[in-house]
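[1] Whatever this is, show me its structure:
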Amino acid sequence: MTDSSDPTAPADGANAPVTCDDAARELESMRAAGPLVQCLTNTVVTNWTANVLLASGAAPAMVDNPHEAGEFATVASAVLINLGTPYDDTVAAMREAVTAAARARTPWVLDPVAAGGLAWRTGVGRDLLALGAPAIIRGNASEIIGLAGGAGGRGVDSTDTADAALEAAHALAAEHGCVVAVSGEVDHLTDGHRLVRVSNGHQLLTRVTGVGCALGALMGAFAATTDDALVAATAATGLLTVAADAAADGAAGPGSFAVALLDQLATLSPQQLGERLRLEFEPESGADR
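    Here you go, the predicted model:
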């Protein structure tokens, strides 16, 4: 039983395990809902992110100017904030979108690209977190460490392992009451009380620009249809990485893999996701430290 006098103790049900069946069920729910995901993302990956959302069953909206971003965040199903190519205008739009999303209780996802490695955008990421808690923070290990106050990696490249970022992930999860998803050879996802490891995925994922950025958008799509952000992050990670496993079969290289990945995102069934997802769950009752 949870001790209600302990402000860091998990709420009832917060220690519920996350399973492959949960991911399968949420894929079915997400596709049935077709959530509208507002993407304030980087200029390198806009088209790819939109295609990943469409293939998966969600709807993209790239409303990223400061005149409309806040207004749109109140009607969107979820919001993605990606710091890959921040400009003054887009950062202003991000602030508007996050403020409006927090007010409207719209789930939003922060992808702190290159956090820790570049001071200005690191500060932008922390400023955005102060405006309202996200549902999910998603990044590579060095970005998560950098956002939490440690030394970052080399631009968008991680110089740390997902295991090495767990302490920083726990700290961010506890401070902001959110899920932190650390991408790596094995993806680590935590809400500070529960840890999920997903070991699907293929090396070709690192040869296609914007896969991680698109994963943040997918997490937003799933967060729009479940109140459990850890399940949402796990389902999105599972969908992308299980689809990648299938897409790599027969791919001649990154180009054919990218096309096959979109096809697999569109055709992978909930049952196939549940059967193929390699997931480990671990309760972390003492993680909020």
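[2] Only C-alpha atoms from now on, for both contacts and neighbour counts.
    OK.
[3] Show me where the stretch 101-250 of the chain has its strands.
    Per DSSP state E, counting those that start in this stretch, the stretch 101-250 of the chain carries strands over the ranges 108-111, 136-140, 179-183, 187-190, 194-198.
[4] how far is the last one from where the chain is centred?
    Taking the mean C-alpha point of strand 194-198 and that of its whole chain, the gap between them comes to 14 Å (CA atoms, centre = their mean, to the nearest Å).
[5] same for that strand, what does it pack against?
    strand 187-190, helix 229-248, strand 279-283 (3 or more CA pairs under 8 Å, 6 or more residues apart in numbering; DSSP states H and E).
[6] Give me the distance between the longest one and the centre of its chain.
    Meaning helix 229-248. On CA atoms, centre = their mean, the centre of helix 229-248 falls 11 Å from that of its chain.
[7] go on, stretch 138-148?
    12 Å.
[8] One more: stretch 90-108?
    16 Å.
[9] How about stretch 48-62?
    14 Å.
[10] same thing with stretch 116-125?
    19 Å.
[11] just stretch 115-126 next, same as before
    18 Å.
[12] and if you look at stretch 50-68?
    With CA atoms, centre = their mean as the basis, stretch 50-68 stands 15 Å off its chain's centre.
[13] Could I get the buried residue list for that stretch?
    50-60, 62-66 (16 or more other CA atoms under 10 Å).
[14] Would you mind measuring the gap between the ends of it?
    Using CA to CA, to the nearest Å, one end of stretch 50-68 lies 19 Å from the other.
[15] doesn't residue 224 make contact with residue 135?
    No - applying CA atoms under 8 Å, one finds residue 135 not in contact with residue 224, separated by 9.7 Å.
[16] Return every residue with contacts to both of those two.
    residue 107 (CA atoms under 8 Å, 6 or more residues apart in numbering).
[17] another one to check against the first:
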Amino acid sequence: MTVGTRLASMRKAAPLVHCITNFVAMNVAANVLLAAGASPAMVHANEEAGEFAAIAGALTINIGTLSTDWLAGMRSAAIAATKAGKPWVFDPVAHYATAFRRAATADLMALSPTIVRANASEIIALAGRVSSGKGVDSQDAVEEAEESALELARRHDTVVAVTGVVDFVTDGRRSTRIAGGSALMPQVTALGCSLTCLVGAFAATTPDAPFDATVAALATFAVAGERAAQRAAGPGSFSWHFLDALAALDAAALDLEARAAAV
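    Below is the predicted model:
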């Protein structure tokens, strides 16, 4: 199945994606999922997160604006998703920055995420190595995080996606690099967080193939980013051109323009 076929399948299914994401990202992520053809739901309260995760096609968890109450909801949702056989994606935003984040991340990683999506500095630190990250910003190149990604994938039996100039995806056995995107993307807040949600949409459609779903999601994002950059005058116009490009992208064009290569 090609990346374009996976995009078409995702759109046909229009999966419900349970997004526990941060305050900054909620609106952007919802619009990205709608443009791509999925159905977003932002549900984080512990009183309902577990119940909702069981009925959604996939769960995504992002700790960008973490709190104790939200962490309880994240735990409930992850446990329920796993019990229901639903894939879940973990985005450990700046997990190395504080003791609270480090403890929360260790707790959530112990619940066996299907996919981990993060920047290079986050992946390096998550593997227990020294990174150069500051806050939510990556100071390390993707290629410097590839060995850490392989180690994490094997240790936790998960798919690891390292995103940056050239993305890297591995399940510990197979690895793929995805080129594309735009230098404007890091200048638009919450696009990375939105990508985590999009990975969830693709994983919901093919829960038995999380590696391939992740590659397809990243390729979709990269091609839409390249297309948007051709029309944008700066980060402001890029943000809405990106949504338009994502909505206009079809399976044939994605297969033609995607630059994903097995390593």
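[18] Ok, which of the strands of the stretch 101-250 of structure 1 comes nearest residue 117 of structure 1?
    strand 136-140 (12.3 Å; CA to CA).
[19] Relative to structure 2, which residues correspond to the closest one?
    Using TM-score structural alignment, the residues of structure 2 aligned to strand 136-140 of structure 1 are 115-119.
[20] Any chance you could list what contacts the host helix or strand of residue 272 of structure 1?
    Per DSSP states H and E: residue 272 of structure 1 is located in helix 270-276. Contacts to helix 270-276 of structure 1, defined as CA under 8 Å, 6+ apart, come from residues 20, 21, 23, 24, 25, 27, 28, 238, 239, 242.
[21] if we go to 7 Å?
    Helix 270-276 of structure 1 has contacts (CA atoms under 7 Å, 6 or more residues apart in numbering) with 20, 21, 23, 24, 25, 27, 28, 239, 242.
[22] Please list all residues in contact with the last one.
    Residue 242 of structure 1 makes contact with 200, 201, 273, 276, 277, according to CA under 7 Å, 6+ apart.
[23] quick one: what's aligned to the fourth one in structure 2?
    By that I understand residue 276 of structure 1. With TM-score structural alignment as the criterion, residue 276 of structure 1 matches residue 257.
[24] circling back to that earlier point, using JSON lines, lay out the strands of the stretch 101-250 of structure 1 together with mean neighbour count and distance to residue 123 of structure 1.
    Putting those into JSON lines (neighbours: other CA atoms under 10 Å; distance: least, CA to CA, whole Å) gives the following:
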{"stretch": "strand 108-111", "mean neighbour count": "28", "distance to residue 123 of structure 1": "13"}
{"stretch": "strand 136-140", "mean neighbour count": "29", "distance to residue 123 of structure 1": "15"}
{"stretch": "strand 179-183", "mean neighbour count": "29", "distance to residue 123 of structure 1": "18"}
{"stretch": "strand 187-190", "mean neighbour count": "27", "distance to residue 123 of structure 1": "23"}
{"stretch": "strand 194-198", "mean neighbour count": "23", "distance to residue 123 of structure 1": "27"}
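[25] Please convert these to a markdown table, extending it with distance to residue 118 of structure 1.
    Formatted as a markdown table, the strands of the stretch 101-250 of structure 1 follow (distance: least, CA to CA, whole Å):
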| stretch | distance to residue 118 of structure 1 |
| --- | --- |
| strand 108-111 | 14 |
| strand 136-140 | 15 |
| strand 179-183 | 19 |
| strand 187-190 | 24 |
| strand 194-198 | 28 |
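[26] Of all these, which one is nearest residue 125 of structure 1?
    It's strand 108-111; of the strands of the stretch 101-250 of structure 1, that one is closest to residue 125 of structure 1 (CA to CA) at 7.8 Å.
[27] rewinding a little: so which of the helices and strands packed on strand 194-198 of structure 1 gets nearest residue 88 of structure 1?
    Among those, helix 229-248 comes nearest to residue 88 of structure 1, with 29.1 Å by CA to CA.
[28] what's the mean distance for the closest one versus structure 2?
    In the superposition against structure 2, helix 229-248 of structure 1 averages 0.7 Å from its aligned positions (mean CA distance after the TM-score superposition for structure 1).
[29] any idea of the angle that helix forms with strand 179-183?
    20 degrees (axes from the mean of the first three to the mean of the last three CA atoms, to 10 degrees).
[30] Where in structure 2 does helix 229-248 of structure 1 align, residue-wise?
    Using TM-score structural alignment, helix 229-248 of structure 1 pairs with 210-229 in structure 2.
[31] any idea how far residue 209 of structure 2 is from residue 250 of structure 2?
    21 Å.
[32] same thing with residue 96 of structure 2?
    On the measure of CA to CA, residue 96 of structure 2 and residue 209 of structure 2 end up 29 Å apart.
[33] So for these two, which sits in the more crowded spot?
    Between residue 96 of structure 2 and residue 209, residue 96 has the larger neighbour count (other CA atoms under 10 Å), namely 23 against 14.
[34] Quick check: closest non-adjacent residue to that one.
    The shortest distance from residue 96 of structure 2 to any non-neighbouring residue, by CA to CA, 6 or more residues apart in numbering, is to residue 102 (5.7 Å).
[35] Can you tell me what that neighbour aligns to in structure 1?
    With TM-score structural alignment as the criterion, residue 102 of structure 2 matches residue 122.
[36] Is it correct that its match is in contact with residue 110?
    No - the criterion here is CA atoms under 7 Å, and residue 122 of structure 1 misses it with residue 110 at 11.8 Å.
[37] give me every residue that touches residue 139 of structure 1.
    Residues counted as contacts of residue 139 of structure 1 (CA under 7 Å, 6+ apart) are 111, 112, 113, 181, 182, 183.
[38] Equivalent analysis for residue 264 of structure 1, please.
    Contacts of residue 264 of structure 1 (CA under 7 Å, 6+ apart): 243, 246, 247.
[39] In a markdown table, list the residues you listed along with neighbour count and distance to residue 191 of structure 1.
    Listed next are the contacts of residue 264 of structure 1 as a markdown table, based on neighbours: other CA atoms under 10 Å; distance: CA to CA, whole Å:
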| residue | neighbour count | distance to residue 191 of structure 1 |
| --- | --- | --- |
| 243 | 27 | 25 |
| 246 | 20 | 29 |
| 247 | 23 | 30 |
